[in-house]
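[1] Provide a 3D model corresponding to the input given below.
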Amino acid sequence: MDATPSRRRVRRSLTPLAVGACAIALAGGCAGTGPAPSAAPSQQAVVSRATSGLEDQYQTVIKDVLPSVVQIGAGDALGSGIVYDDKGHIVTNAHVVGSEKTFDVSVATGEKVLKASLVSSYPEQDLAVIKLDSVPDGLRAAKFGDTDEVEVGQIVLAMGSPLGLSSSVTQGIVSAVGRTVSEGRSGGGTGATLADMVQTSAAINPGNSGGALVNLDSEVIGIPTLAATDPEPGGSAAPGIGFAIPVSMVRTVADQIIRSGKVTDSGRAALDITGRTVVDDEYQPAGVAIVSAEKGGAAEKAGLRTGDVITRIGDTRVTTITSLTEALAGDRPGQKVTVTYTRGDSKKTAEVTLGEI
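    Model (predicted):
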């Protein structure tokens, strides 16, 4: 799946419901002396009440969560962020902060633009934490939900600053869970491969990156990060296909950065190699050649060496560096996997105990 980060560059310069009328002929004519039977609620009235109830839920969620969503100015780019705690920490995407160290932050409480500084960025998971230099009164931390309770079909709202329009809200559903998506490097992307992503139909536009994907209990369940793009040459964004980093990963990374100033336990598996994509006689991607294997690393311990070409991880075919990363994305450090590779003209396998990124 090709996907692009939803960061924006700054340029300076109810459809009416048709209800059929049902005429009831009363014995004795319309002017009968007896009381008319009471009519059941019309379909339109039922729909109206249901719509009103859902609107009330939307408005409650927006009032609860929007004050915790900020706009982040990072150099010539704009993105979004979520207030993580009452100490002024804000979690966002690594591709939003880019290479910048200081930021302009606009908060929903209406104060002037505030200054913030980078705590740490973790491009491998496209997450970062920044901290306000001064914490304003009334700053509200968001409430974070539980990844295990996210289900396909749930109604969700995406909040952020798409196209620089701060405090914007779109709605949709959770379309799928457990997606693995590789982020491009164009448009400031980190090139990361991200596992267990939440797919949503809520519109994710440039500037939404780093914002909040929330459920109807006013809980953040993810950080909108990517929008799918048509893989055809010159393809544009694919409407209704966006991806959010799950809240479990957000909390894992943010907590480590706030506590230690960096990520100390990524939970991401690795072979501990440097590799490159190789092609076959028809110039098609055919595997990943090991350029170097870290001394004492997972691959070297299993007997793999420079020049070996990896073609499978378990039952998953490997043709490129990206497909290798995606094959490892769902695995964990310490897990054992079977690696199929070629050495010269020989096909071999090795059981590898995975290392950690």
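
[2] could you use CA atoms for every contact and neighbour count after this?
    Will do.

[3] kindly list the longest helix within the chain.
    Assignment by DSSP state H gives helix 43-65 as the longest helix of the chain.

[4] in that helix, what counts as buried?
    By 16 or more other Cα atoms under 10 Å, the buried positions in helix 43-65 come out as Tyr58, Val61, Ile62, Asp64, Val65.

[5] residues contacting the third one?
    With Cα atoms under 8 Å, 6 or more residues apart in numbering as the criterion, the residues that contact Ile62 are Val169, Ser218.

[6] quick check: angle from the longest strand anywhere in the chain to helix 43-65?
    Counting by DSSP state E, the longest strand found in the chain is strand 168-183. Taking axes from the mean of the first three to the mean of the last three Cα atoms, to 10 degrees, strand 168-183 and helix 43-65 form an angle of 70 degrees between their directions.

[7] quick one, the following helix or strand past strand 168-183 and strand 168-183 angle?
    Note on strand 168-183: by DSSP states H and E, the next helix or strand toward the C-terminus is strand 193-200. Strand 193-200 and strand 168-183 are oriented at 150 degrees to each other (the same axes, to 10 degrees).

[8] still on that earlier bit, nearest to Ser292, of the buried residues of helix 43-65?
    Within the buried residues of helix 43-65, the smallest distance to Ser292 is 47.4 Å, found for Val65 (Cα to Cα).

[9] you'd agree that closest one is up against Leu139?
    No - if you go by Cα atoms under 8 Å, Val65 and Leu139 don't touch, sitting 11.6 Å apart.

[10] by contact count, what packs against the one helix or strand Thr325 maps to?
    In this structure, Thr325 sits in helix 321-329 according to DSSP H and E. Using 3 or more Cα pairs under 8 Å, 6 or more residues apart in numbering; DSSP states H and E, the elements in contact with helix 321-329 are strand 168-183, strand 193-200, strand 269-270, strand 273-279, strand 285-293, strand 309-313.

[11] one more, so I can put them side by side:
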Amino acid sequence: MKRAETMDPHPRHATRTTIVAGLCAATLLLGGCTGGEEKPTPRSPAAAAPSAATAAAPAGDLQAAYQKVVKEVLPSVVQITTGRELGSGVVYDAQGHVVTNAHVVGDAREFRVTLATGGSPHTARLVSSYPEQDLAVIKLTDVPQGLRPAAFGDSGRVEVGQIVLAMGNPLGLSSSVTQGIVSAVGRTVSGGREDGGTGATIGNMVQTSAAINPGNSGGALVGLDSKVIGIPTLAAVDPTLGEGPAPGIGFAIPASTVRTIADQIIRSGRVTESGRAALGITGRTVLGEGFAPAGVAVVEVARGGPAQRAGVAAGDVITGLGETDVATMSALAQALAGLRPGDTVPVRYERRGEERTASVTLGEM
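    Next up, the predicted model:
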């Protein structure tokens, strides 16, 4: 499982938690309660409770909606095997391109892909991997008839409380479908590098109440309109459970990011415009008193890059970006993930013990 940290999009109320890769979904529970001292007005038995037919109608409607989504989307979700590793993917187009997570493909170049509709595994080859956003595209070498691409929705319209279904292959249980809701949007999440993780810091992620299981990574998080709103990628770990999964905290890369990266890979064979902000430095975390992280030491600045143009030099120690305090490289990456190329932000840094501030117009990674 892959670890990571999350940061609330509002830096003054930042929180952190450990993350692992893989996403399944949890059961959505609805309930109510009563209170107060007022005595109920007597009613007839017929008025006191709805009939069985009336109570069953809404449940039947929701069940039908779930089944419709499953029927329309599940054939687009595949199982990807690299030899030792197993994950999920989503059919992106009729030419046989499949989008998945970079940490699912790892260092592999060839894969076996099993369709949800069954049959023998198909061979696929890597088109390109983009670990910086934990996304990759592979392509089936022999495109089967009837291959069904998924429809990707507008992740900018995703709302908290929206019902979603997670589809994938958790723990090797192929073509599994579970449910949850959108818990939050706009999260910035950093993945770890343990067990093959990419260490990517990804902004604007969709948080879901889904339960966590390895193997769902690269699958589909789908709304009731049968459109993919995200690619399940990371999930929280609860230290009190012995590093086991924390129920109800999972993260998906938004569909808008998936389309941007996948389209570039398919068109050019690589990512040509990341849309990710950059300072133009190489840095490392430095320790202060008590061996606590105290900032990011600038090891090298890119010639003509944003930092150099603003006067930041090798040897400086960055301690803040905008309103966010920066004590580690991870914190700096998380702060940058919430910004865009072309944004101008104050960068606080120390030079030979003197505190300084530079106004930096960010470049692109």
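
[12] rewinding a little: what's the closest of the helices and strands packed on helix 321-329 of structure 1 to Arg332 of structure 1?
    That would be strand 269-270 among those, by Cα to Cα, at 4.8 Å.

[13] report all helices and strands that the closest one contacts.
    helix 321-329, strand 355-356.

[14] hmm, back to that, what's the first helix or strand after the longest helix of structure 1?
    Next along the chain from helix 43-65 of structure 1, counting by DSSP H and E, comes strand 69-74.

[15] matching residues in structure 2 for that next one?
    With TM-score structural alignment applied, strand 69-74 of structure 1 matches the range 77-82 in structure 2.

[16] could you list the buried residues of that stretch?
    Val77, Val78, Gln79, Ile80, Thr81, Thr82.

[17] quick one: residues contacting the fifth one.
    So that's Thr81 of structure 2. The contact partners of Thr81 of structure 2, by Cα under 8 Å, 6+ apart, come to Gly87, Phe111, Arg112, Val113.

[18] can you check the first one too?
    Neighbour list for Val77 of structure 2: Ser88, Gly89, Val90, Val91, Leu115, Ala116, Met167, Gly168, Ser175, Gly219, Ala220 [criterion: Cα under 8 Å, 6+ apart].

[19] just send these back as a markdown table, with neighbour count, secondary structure and distance to Lys139 of structure 2 too.
    Formatted as a markdown table, the contacts of Val77 of structure 2 follow (neighbours: other Cα atoms under 10 Å; DSSP: H, G, I helix; E, B strand; the rest coil; distance: Cα to Cα, whole Å):
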| residue | neighbour count | secondary structure | distance to Lys139 of structure 2 |
| --- | --- | --- | --- |
| Ser88 | 34 | strand | 14 |
| Gly89 | 33 | strand | 11 |
| Val90 | 30 | strand | 11 |
| Val91 | 28 | strand | 9 |
| Leu115 | 25 | strand | 13 |
| Ala116 | 18 | coil | 16 |
| Met167 | 33 | strand | 20 |
| Gly168 | 35 | strand | 18 |
| Ser175 | 22 | coil | 20 |
| Gly219 | 36 | coil | 16 |
| Ala220 | 37 | strand | 18 |
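
[20] ok, Thr178 of structure 2 - how many residues close by?
    If you count neighbours by other Cα atoms under 10 Å, Thr178 of structure 2 ends up with 19.

[21] and the longest helix of structure 1, how far from structure 2 on average?
    Helix 43-65 of structure 1: mean distance to aligned residues in structure 2 after superposition is 1.3 Å, counting by mean Cα distance after the TM-score superposition for structure 1.

[22] how close does the nearest residue to Glu355 of structure 2 once chain neighbours are set aside get to Thr114 of structure 2?
    Closest residue in space to Glu355 of structure 2, ignoring its immediate chain neighbours: Tyr349 at 5.9 Å, by Cα to Cα, 6 or more residues apart in numbering. Using Cα to Cα, to the nearest Å, Tyr349 of structure 2 is found at 51 Å from Thr114 of structure 2.

[23] Glu273 of structure 2 matches what in structure 1?
    Glu273 of structure 2 maps onto Asp265 in structure 1, by TM-score structural alignment.

[24] and if you look at Pro346 of structure 2?
    Mapped onto structure 1 by TM-score structural alignment, Pro346 of structure 2 lines up with Thr338.

[25] and that match, how many residues sit next to it?
    Neighbour count of Thr338 of structure 1, defined by other Cα under 10 Å: 14.

[26] with Glu350 of structure 2 instead?
    19.

[27] pretty sure it is touching Ala358, no?
    No - Glu350 of structure 2 is beyond contact range of Ala358, at 10.8 Å (criterion: Cα under 8 Å).

[28] and the helices in the stretch 101-250 of structure 2, which stretches?
    Using DSSP state H, counting those that start in this stretch, the helices of the stretch 101-250 of structure 2 run over 102-105.

[29] strands of that one, start to end?
    Assigned strands in the stretch 101-250 of structure 2, in chain order: 110-115, 122-130, 135-140, 163-168, 176-191, 201-208, 220-223, 228-238, 244-254 (criterion: DSSP state E, counting those that start in this stretch).

[30] which one of the ones you listed lies closest to Thr6 of structure 2?
    strand 176-191 (4.3 Å).

[31] about what we covered before: turn the helices and strands packed on strand 269-270 of structure 1 into JSON lines, columns for mean neighbour count and distance to Ala202 of structure 1.
    Listed next are those as JSON lines, based on neighbours: other Cα atoms under 10 Å; distance: least, Cα to Cα, whole Å:
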{"stretch": "helix 321-329", "mean neighbour count": "20", "distance to Ala202 of structure 1": "25"}
{"stretch": "strand 355-356", "mean neighbour count": "18", "distance to Ala202 of structure 1": "33"}
